[in-house]
Structures are given as C-alpha cells and as structure tokens.
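> Need a 3D model of the sequence below.
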Amino acid sequence: MTDDAEITVTRNDEKGRYEIHLDETIAGFTEFLPDRHGRLVFPHTEIDHAFAGRGLATILVGRALADAAARGETVVPVCPFIVKYLHKNEVDGLDVYWRPTVDESGSDAIERV
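Here you go, the predicted model:
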C-alpha cells in the first residue's frame, strides 16, 4: 500500500457501518445501529493496525458524520473517538443527541439501544 492510495468512505447498510478503503482494501470502519427512536447510535470505530498512524479514523468519522448530516439523521455518539471528534469539530447540519451521563441524570438508568 503506497501513501498515494485513493481513500474512500462508503456506507454499508447491510453491515451497519461506514467503511474506509485505501484503494480496494478496507482499512477500518465505524459501526452504527438505529435505536428505538430511529437515531443512529455509533458505538465503535476501528482501524486495522496495519493502517494505524495515518489519520484514517479522523477521515472516516468526519465523512461518516457528514453523510449522516446530509441524510438528515440524528446521531448518538457512544464511541469515545466520535465523542472526542465532535467536541473538537463542527459538522454542518448534524443533529447530535448526547446521552445523559450518571451525573446529569442523577441515576445510572441510561437508555439502551
């Protein structure tokens, strides 16, 4: 794999994830699943160790969230990487539902998907 490989991000609804490709190779993914309100919960992001250190997670998450915004979807960030990304970056038009924490709700009864 060379540094000039083409980077693409695609939505794979069948697998419930966005995938990042370098040329024809899947280098990683961020998973999503709808909750009972139709919001997309993003629980996990993973980049193959062979592709680590290239900033691919940032590219993947940025493009996935931009696509969700363009589709008019509400996202629920659970994955720590996505939470961190959203605290540092604005995604135009993205509707984000932040789950209450134990401190905010006064209990540990957080809605499950």
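
> rest of the way, CA atoms for contacts and neighbours
Will do.

> ok, then the element right after the biggest helix by length in the chain?
Determined from DSSP state H, the single longest helix within the chain is helix 56-70. Heading C-terminal from helix 56-70, the first helix or strand you meet, by DSSP states H and E, is strand 74-77.

> and that following strand, what other elements does it pack with?
Counting contacts by 3 or more C-alpha pairs under 8 Å, 6 or more residues apart in numbering; DSSP states H and E, strand 74-77 is packed against strand 40-42, strand 95-96.

> can you map out the helices along this structure?
56-70, 80-88, 102-105.

> Let's see this one next, to set against the first:
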Amino acid sequence: MAEVINNKEKNRYELKLDGHTAIAEYILNKQGVLFFTHTEVPKDLEGEGVASKLMESAFDDAEERGLKIAPICPFVKSYIQRHPEWKRLLAEEHRF
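The predicted model follows:
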C-alpha cells in the first residue's frame, strides 16, 4: 500500500492509491493537540483497509512528534474504540 503523507499546507494526512486520495483532516493547536475533524475515503477504496492505514500512520506521526490527539470526527473516535492501544495519545480533555 502507498505511503501516508502529512500535507501540512492542507492540514491533512493523505493516502493516494489507484488515482484516488483518502484524507484525514486536522487542526493543530498551540498546545500540541491534533484535532481530527474529518476523514474521507473514496468509494473505490472502501473496504480495503485504507482508513485504518491512514489513521495508524497519522497516529504514529503524532506520537513521534510528541503530540496528543482529539477525535472530533466520528470515524476517528470509533477507530480508537476498536483499537484502544491508541488511547494513550488522547488529550486529557478528550479521553473516553
């Protein structure tokens, strides 16, 4: 599978595959919290693990940079519920 990139100019993580782009949009605040606001996977890529790869790479990047995460997007929150090992990255006020 292709590599996930952090497109800082557009404030989103991107995974380009087969001419399509899956995205996870975020807002990074001054306190070092990544607020994930929206994820989108093109229909042609659904069911191929693209969103999971996108989130795993984004969370790995956040952890490497010492950032915390805030799952505003319902998909991101449900992903963390299914993969509780990522709860360690949750910003204090966004723990569940």
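
> circling back: let me know which of the helices of the first structure is tucked in deepest.
Across those, the average number of neighbours (mean count of other C-alpha atoms under 10 Å) peaks for helix 56-70, which reaches a mean of 19.

> Next, the mean deviation of that one compared to the second structure.
Following superposition, helix 56-70 of the first structure is found to deviate from the second structure by 0.8 Å on average (mean C-alpha distance after the TM-score superposition for the first structure).

> name the helices or strands packed onto that helix?
strand 7-12, strand 17-22, strand 25-31, strand 45-47, helix 80-88.

> Can you say which of the ones you listed is packed in most?
For these, the highest mean count by mean count of other C-alpha under 10 Å goes to strand 17-22, at a mean of 22.

> re the thing from before, want to throw the helices of the first structure into CSV with distance to Thr8 of the first structure?
Listed next are those as CSV, based on distance: least, C-alpha to C-alpha, whole Å:
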stretch, distance to Thr8 of the first structure
helix 56-70, 9
helix 80-88, 19
helix 102-105, 38
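
> Nearest to Glu19 of the first structure among those would be which one?
Of all the helices of the first structure, the one in closest proximity to Glu19 of the first structure, counting by C-alpha to C-alpha, is helix 56-70 (7.3 Å).

> Pull up the aligned stretch in the second structure for that closest one.
Under TM-score structural alignment, the counterpart of helix 56-70 of the first structure in the second structure spans residues 50-64.

> What is the burial count for Lys10 of the second structure?
For Lys10 of the second structure, the neighbour count with other C-alpha atoms under 10 Å is 11.

> coming back round to it: could you look over the helices and strands packed on strand 74-77 of the first structure and pick the most buried one?
strand 40-42 (a mean of 22).
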